[in-house]
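**Q** sequence and predicted structure, then a few things I'm wondering about:
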Amino acid sequence: MPLDPDIAAFLRSLQQRDALEPGETPVTRARARLRALTIDQLDQATEPEAAEAASTVLAGSVPARVYRPQATTPAPTVVYLHGGGWIAGDLDTHDVHARTLCRDLDAVVVSVDYRLAPEHPFPAALEDAYTALTWVARHVEAFGGDPARLAVGGDSAGATLSAVCAQQAHAGGLSLAAQLLVYPSTDMAGAYPSRTENGEGYLLTTTELHWFFEQYLGVSRSDPASAAFGGDPRVAPLRGKDLTGLAPAVVATAEYDPLRDEGDAYAEALRRSGVRVEHRRFDGLVHGFYGMDHISPAAGEATAWIHTALKRLLG
């Protein structure tokens, strides 16, 4: 279907810069751009309220922010991993994402501020993510959470980390109630039509996508080491040898997203492995729609579907 008109208008309004500002690097520009898209564009008066949001440190070294719902009974707990191509994003850029999850699910949300590349390349982000997940699992009742309803989830790069964490949790004997994967990258080394079809003009370009991969892995795509990374299931969860027994999943993809096809492929691979999957491709939307409720009613409807599906898995 055609690109959502509200999203199209938003994309037209973005001022694209071809040259770096004095003193700016590609990494600092990417970080500033994400903050502009997620913080500067928001009407602060419309931010969803959480009963409480407090900073903490998990396992002694991983910063996080904990959001607690109004409900006083033991609640589901979601360990949330933000997007940003593994090089951008923080607790503030994804504050509204966490607040909305907390509100819609009546869930405790633990938003994780994992280390970023290129200063901290792979596997630093994954190590922080899994450390946070296992630490929360051991202390979930202290957060007011229900041990039987623990989930991991995220968007974009955070969804990739979440998919890998779900695989590692299963291998390590940690039972999760659900995993939330919003437009994940699941097969870095793969070749998919959506990377060509949606390679330009839809917020995330294929060129940017490849650059993010390089910053995260610390190697050029032309380097032979890149192929080795590409086959590593800790980088490409679709390459996991056995997906049976993984936590039920909500997988959301977007029609106009370079990552669309590999996200769809991962949902299908999970389903073929006997995993319960709630999967939907959102036509007319782009990578980054999650969190664009204030821009597009269609994005808001997509977010509502995602949260309803996750709530269903969490009981």
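**A** Cool, got the structure. Numbers count the residues shown, from 1 in each chain.
**Q** please make it C-alpha for all contacts and neighbour counts, starting now.
**A** Fine.
**Q** show me where the chain has helices.
**A** 5-13, 26-35, 95-105, 124-139, 157-171, 193-197, 206-217, 224-230, 260-272, 297-314 (DSSP state H).
**Q** point out the most buried one among those helices.
**A** The highest mean neighbour count among those, using mean count of other C-alpha atoms under 10 Å, belongs to helix 157-171: a mean of 25.
**Q** can you put the helices of the chain in JSON lines and add distance to G89?
**A** Listed next are the helices of the chain as JSON lines, based on distance: least, C-alpha to C-alpha, whole Å:
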{"stretch": "helix 5-13", "distance to G89": "20"}
{"stretch": "helix 26-35", "distance to G89": "7"}
{"stretch": "helix 95-105", "distance to G89": "10"}
{"stretch": "helix 124-139", "distance to G89": "12"}
{"stretch": "helix 157-171", "distance to G89": "10"}
{"stretch": "helix 193-197", "distance to G89": "23"}
{"stretch": "helix 206-217", "distance to G89": "13"}
{"stretch": "helix 224-230", "distance to G89": "23"}
{"stretch": "helix 260-272", "distance to G89": "21"}
{"stretch": "helix 297-314", "distance to G89": "19"}
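**Q** next up, a second structure to put side by side with the first:
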Amino acid sequence: MPLDRFVRALIQWQAVDRPAPVRTLPVEEVRRRYADGATRTRGGAAPEPVAEVSDRTIGVPDGSFGVRTYLPVTDRGRLVTYLHGGGWVVGDVDTHDGVCRRIAAVLGAVVVSVDYRRAPEHPHPVPLRDGIAAAEWAAAAFPGREHVIAGDSAGASLAVGIALHERDHGTVTFAAQVLVYPPADPGLTSESARTYGTGYLSDVEDLRWYYEQYVPRPRHGTDPIDLLGADHRGMPPTVIGTAEYDALHDDGVALAARMAADGVEVRHVPAPGLVHGYLLLADVVPAAAEATHRVLAAVEHLLTQVAVPH
């Protein structure tokens, strides 16, 4: 499918601005730029209404991190623990506020958005441990609900790591797992990485830089960031969203195939004509809003088909 015309306009606008590559900038500048971009793509749209929003701090043995909780207007007895994207380095509960509000409204779920500590100050496994602690806190704070673990981009990688931990060592049972444009191969060896690695709002060399900040020496096949090398047997039913013009497109397709081979029920939701990060474009790109709702419709279908003991 041709590149979405609104996305093409964004790419052309970025080309005129000629921003410096992420990998050449100080981390704080990268974070500021990402946050500014998230603000611009809201386009002045009114936030999705929710019943209540609250922030709190969660203490862990080596420090603390924040969570933001959204209570839905119409509560359908569900719970989503959400991990934001941003290469484990940028992004926070503010950049993904609109995403979490939309999830709460569409699914009728309490959403716990995790403000995990970020690399490079806090490399692996700190963000993963924060995510595990947040999911377990959410399950205890909102018991008896269908619990979904979800994330986009780097947050999707964290979501898988959390689900793997809970499968093997934890106490939380997830009804579903939602992974939107997940990074699955730290080597970035796919055809989509070569084809869409430049000129589509995200640069493959910047992706490599993000990986290096999170895990300075990736151990392919043994590290949680190598999702294609993980054993996914016994994982919850999973929705995987991919974007057509995304360096990580093939990662999501390969991960869906790997999970299916391990016996996981997988629903792949493609986003034709779109790029990496489309969840943050839903307020200004109609096709991104449609793709977001297709992902959530797939989650809705899973939750109405799968019975999970509480």
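**A** In hand now; what should we look at? Quantities reported herein were computed from a predicted structural model and do not represent experimental measurements.
**Q** any idea what the TM-score comes out to?
**A** Once superposed, the chains reach a TM-score of 0.91 (TM-score structural alignment, normalised by the length of the second structure), with 297 aligned residues with a C-alpha RMSD of 1.8 Å.
**Q** now the residue mapped onto L176 of the first structure from the second structure: closest residue in space, sequence neighbours ignored.
**A** Using TM-score structural alignment as the criterion, L176 of the first structure maps onto F174 of the second structure. Spatial nearest neighbour of F174 of the second structure, excluding adjacent residues (C-alpha to C-alpha, 6 or more residues apart in numbering): H147 at 5.0 Å.
**Q** do H122 of the second structure as well
**A** H122 of the second structure sits nearest to Y214 (C-alpha to C-alpha, 6+ apart), 7.9 Å away.
**Q** could you measure the one you found against R118 of the second structure, distance?
**A** 8 Å (C-alpha to C-alpha, to the nearest Å).
**Q** hmm, who's touching stretch 120-135 of the second structure?
**A** 58, 60, 65, 67, 81, 83, 88-89, 114, 116-119, 149, 158-159, 161-162, 165-166, 172, 213-215 (C-alpha atoms under 8 Å, 6 or more residues apart in numbering).
**Q** stretch 290-297 of the second structure vs the first structure, mean deviation?
**A** Stretch 290-297 of the second structure, aligned to the first structure and superposed, deviates on average by 0.6 Å (mean C-alpha distance after the TM-score superposition for the first structure).
**Q** residue range for that stretch in the first structure?
**A** Going by TM-score structural alignment: stretch 290-297 of the second structure matches residues 301-308.
**Q** next: stretch 78-89 of the second structure.
**A** Under TM-score structural alignment, the match for stretch 78-89 of the second structure is residues 76-87.
**Q** next one: stretch 240-252 of the second structure
**A** Under TM-score structural alignment, the match for stretch 240-252 of the second structure is residues 251-263.
**Q** end-to-end on that stretch?
**A** 7 Å.
**Q** so how far is that stretch off the chain centroid?
**A** 12 Å (C-alpha atoms, centre = their mean, to the nearest Å).
**Q** measure the corresponding residue of the first structure for I132 of the second structure to S162 of the first structure for me?
**A** Mapped onto the first structure by TM-score structural alignment, I132 of the second structure lines up with Y130. From Y130 of the first structure across to S162 of the first structure, the span is 9 Å (C-alpha to C-alpha).
**Q** with R195 of the first structure instead?
**A** Distance from R195 of the first structure to S162 of the first structure, by C-alpha to C-alpha: 22 Å.
**Q** ditto for A9 of the first structure
**A** Taken as C-alpha to C-alpha, the span from A9 of the first structure to S162 of the first structure is 31 Å.
**Q** list the contacts for H165 of the second structure?
**A** I132.
**Q** could you find the counterpart of the residue nearest to H122 of the second structure in the first structure?
**A** So, by TM-score structural alignment, Y214 of the second structure is matched to Y216.
**Q** dump the residue contacts of its match.
**A** Going by C-alpha under 8 Å, 6+ apart, the list of residues near Y216 of the first structure reads 85-87, 116-118, 121-122.
**Q** top of those residues by neighbour count?
**A** W86 (28 neighbours; other C-alpha atoms under 10 Å).
**Q** my guess is that residue meets A157, correct?
**A** Yes - if you go by C-alpha atoms under 8 Å, W86 of the first structure and A157 touch, sitting 5.8 Å apart.
**Q** so how far is L280 of the second structure from the nearest residue to E166 of the second structure once chain neighbours are set aside?
**A** Leaving aside its sequence neighbours, E166 of the second structure sits nearest to V172 (C-alpha to C-alpha, 6+ apart; 5.8 Å). For V172 of the second structure, the distance to L280 of the second structure (C-alpha to C-alpha) stands at 29 Å.
**Q** so which of these two has more stuff around it?
**A** L280 (24 against 20).
**Q** am I right that the more buried one is in contact with H96?
**A** Yes - using C-alpha under 8 Å, L280 of the second structure makes contact with H96 at a distance of 7.2 Å.
**Q** pull up the overlap in contacts between these two.
**A** A38.
**Q** picking up where we left off before, if we take the contacts of Y216 of the first structure, which one ends up nearest to D264 of the first structure?
**A** G85 (19.0 Å; C-alpha to C-alpha).
**Q** look up how far P297 of the first structure lies from the closest one.
**A** In terms of C-alpha to C-alpha, G85 of the first structure sits 25 Å off from P297 of the first structure.
**Q** just to revisit the earlier point, possible to save the contacts of Y216 of the first structure as TSV with distance to T134 of the first structure?
**A** Putting those into TSV (distance: C-alpha to C-alpha, whole Å) gives the following:
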residue	distance to T134 of the first structure
G85	23
W86	20
I87	23
L116	20
A117	22
P118	25
P121	21
F122	19
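**Q** what lines up against Q16 of the first structure once you look at the second structure?
**A** By TM-score structural alignment, Q16 of the first structure lines up with R18.
**Q** swap in Y192 of the first structure?
**A** Per TM-score structural alignment, Y192 of the first structure is aligned with S190.
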